[in-house]
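In: attaching a predicted model along with its sequence, questions to come.
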Amino acid sequence: MVSDMQREESGSWVNKNALDRVLAEGIHGTPEIKHDEKIHYLGEFRERVIRMLTKEQVEETAVYPEILQSLKDQRAAKVIISGDINYSSSEKYRRLAVKMGKTCTVVHDPALVGNVGLVVVGNNAVDVAVIEVPDRKTRLAQLGVPASLADAAGKKVCEKCYQKITEADPEEVINYRKLTLADRFWGEYCAAC
């Protein structure tokens, strides 16, 4: 209903005289271009989005390598994270953005709709055709990685499992650590085996 009113207001905005514009702006606020699009993509226009994660993807323990790659893109300017996501889940992406020299903003706005949890955006239109990042476990399963190894992200794994993930997807290695001899001595074991 609100978006229909805004479309009607912005559509007839040009045809109004100055007094009507001031009155309409006072009652309804300044008309906004592509309001529906902006509330879906955490306040940004779709054409500025380079990559996007859902809230569930951001809450996973692993970091998506696609986000790391998009932050390396020259067009990337900042990362925006939904305020609905808890701090411990989003902190890894905040640190990654700072490490890559990008700004990071957390948006707390009840007007936002949808399941978007994180967007990497540029200052100008980038027109990336596919911005959605496929689910990590599904992508790894298609590459032949066992589910137990995909679930072990963020944990220590043995040399054999580390080699499997390196061969399947070298960029995914950022989510795994090798078990050392000292780790084994203290009773740690491979999280995937």
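Out: The structure has been received and is ready for your questions.
In: C-alpha from now on. contacts and neighbour counts both.
Out: Will do.
In: R51 should be in a strand, yeah?
Out: Yes - assessed with DSSP: H, G, I helix; E, B strand; the rest coil, R51 lies in a strand.
In: so the residue positioned nearest the centre of the chain, which state does it fall into?
Out: Centroid check for the chain by C-alpha atoms, centre = their mean gives L118 as the closest residue, at 2.7 Å. Secondary structure, three-state DSSP: L118 is strand.
In: ok, it - contacts?
Out: By C-alpha atoms under 8 Å, 6 or more residues apart in numbering, the residues touching L118 are L42, M52, L53, T54, K55, V58, V79, I80, I81, S82.
In: which residues of this protein fall in strands?
Out: 49-54, 76-82, 103-107, 116-122, 156-157, 177-178 (DSSP state E).
In: how near is N123 to S90?
Out: Here N123 is placed at a distance of 22 Å from S90 (C-alpha to C-alpha, to the nearest Å).
In: of these two, who's got more company?
Out: Remark: of N123 and S90, S90 carries more neighbours, 23 against 12, as counted by other C-alpha atoms under 10 Å.
In: right, and the more buried one touches G83 too?
Out: No - the pair S90 / G83 is not scored as a contact, 9.2 Å apart, by C-alpha atoms under 8 Å.
In: counting neighbours, what do you get for the spatially closest residue to K34 that is not a sequence neighbour?
Out: Once flanking residues are discounted, K34 sits nearest to F45: 7.5 Å by C-alpha to C-alpha, 6 or more residues apart in numbering. Neighbour count for F45, taken as other C-alpha under 10 Å: 20.
In: presented hereafter is structure B, for comparison with structure A:
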Amino acid sequence: MSMEIYDAKEKTKINFQKIQNEKNFYLGEFRENVISALKKQDIDENIQYRFLNLMKNKNAKLLKISRELNMKDIKKYIEYAEKINLNYRLVDGLSYEGDIGMVIVSKEPLENEDEDIIFEGEQELYVKAGLSPYYWEAEGKKICKKHYKLLEKKYPEKKEKFDLMGILDKMLGYKCPICTKENSNKGDI
């Protein structure tokens, strides 16, 4: 009988530790209260506009932001939260672990156990489509025919984010930003 009590006690202890670890991963929030989470490495001067849209979710009550992040990188998110009247809080904790930089917290628990709530940055989406991560940085710019054709083939829904370089662009010395990045990083490999 005492072994069963010991096992139940041990299971409770392990379960509590799992829950605590989960909270520490999501900046002090339970997973079921998180609408979406953004990794630290995806928070830079390139705003994740799809994440801003998630902040408008009718259940969103709070944007939690890690104090470890650079203020210039999070300023736009804070300004947007203020614009849509979403509370935000800068948090730090020695027990926070992992690479989560921001979480959108829900008013009430969600049934998101089977969902991937960690936001995929634009750069990751290009890589998943089989393209260079430098497409993300080149959005809104002109790109060479080679990279434009790859985009049309592998990720056509992003085609409107780019323009195709013309002969005049080449004559004026304009270089494809994706080619430039790829060539400058070949030495890093």
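Out: Cool, the structure landed. Since we're looking at a predicted model, the values are computed, not measured.
In: returning to what we had before: map the residue nearest to K34 of the first structure across to the second structure for me.
Out: In the second structure, F45 of the first structure lines up with F30, judged by TM-score structural alignment.
In: any idea how far its match lies from K128 of the second structure?
Out: Counting by C-alpha to C-alpha, the gap from F30 of the second structure to K128 of the second structure is 28 Å.
In: same check on S106 of the second structure?
Out: Using C-alpha to C-alpha, S106 of the second structure is found at 28 Å from K128 of the second structure.
In: ok, now K181 of the second structure?
Out: 19 Å.
In: and T12 of the second structure, by the same measure?
Out: Using C-alpha to C-alpha, T12 of the second structure is found at 39 Å from K128 of the second structure.
In: one step back: which one's more surrounded, S106 and K128 of the second structure?
Out: Between S106 of the second structure and K128, counted using other C-alpha under 10 Å, S106 has the larger neighbour count: 21 against 13.
In: residues in contact with the counterpart of that one in the first structure?
Out: Using TM-score structural alignment, the partner of S106 of the second structure in the first structure is G122. Contacts for G122 of the first structure (C-alpha under 8 Å, 6+ apart) come out as R48, V49, I50, R75, A76, A77, K78.
In: turn those into JSON lines, columns for neighbour count and distance to P110 of the first structure.
Out: Shown next, in JSON lines, are those (neighbours: other C-alpha atoms under 10 Å; distance: C-alpha to C-alpha, whole Å):
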{"residue": "R48", "neighbour count": "21", "distance to P110 of the first structure": "22"}
{"residue": "V49", "neighbour count": "27", "distance to P110 of the first structure": "21"}
{"residue": "I50", "neighbour count": "26", "distance to P110 of the first structure": "24"}
{"residue": "R75", "neighbour count": "18", "distance to P110 of the first structure": "29"}
{"residue": "A76", "neighbour count": "21", "distance to P110 of the first structure": "26"}
{"residue": "A77", "neighbour count": "20", "distance to P110 of the first structure": "24"}
{"residue": "K78", "neighbour count": "21", "distance to P110 of the first structure": "21"}
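In: what is the nearest of those residues to V133 of the first structure?
Out: I50 (10.4 Å; C-alpha to C-alpha).
In: does the closest one touch V119 like I think?
Out: Yes - in terms of C-alpha under 8 Å, I50 of the first structure counts as a neighbour of V119; the distance is 7.4 Å.
In: what touches both of these two?
Out: The overlap between the contact sets of I50 of the first structure and V119 (C-alpha under 8 Å, 6+ apart) is empty.
In: just give the nearest non-adjacent residue to the residue mapped onto T105 of the first structure from the second structure, would you?
Out: With TM-score structural alignment as the criterion, T105 of the first structure lines up with R89 in the second structure. Leaving aside its chain neighbours, R89 of the second structure sits nearest to K64 (5.0 Å; criterion: C-alpha to C-alpha, 6+ apart).
In: map the one you found across to the first structure for me.
Out: By TM-score structural alignment, K64 of the second structure lines up with I80.
In: and that match, how many neighbours does it have?
Out: I80 of the first structure: 23 neighbours (other C-alpha under 10 Å).
In: spit out the contact partners of it.
Out: Here I80 of the first structure is in contact with L42, C104, T105, V106, V107, L118, V119, V120, V121 (C-alpha under 8 Å, 6+ apart).
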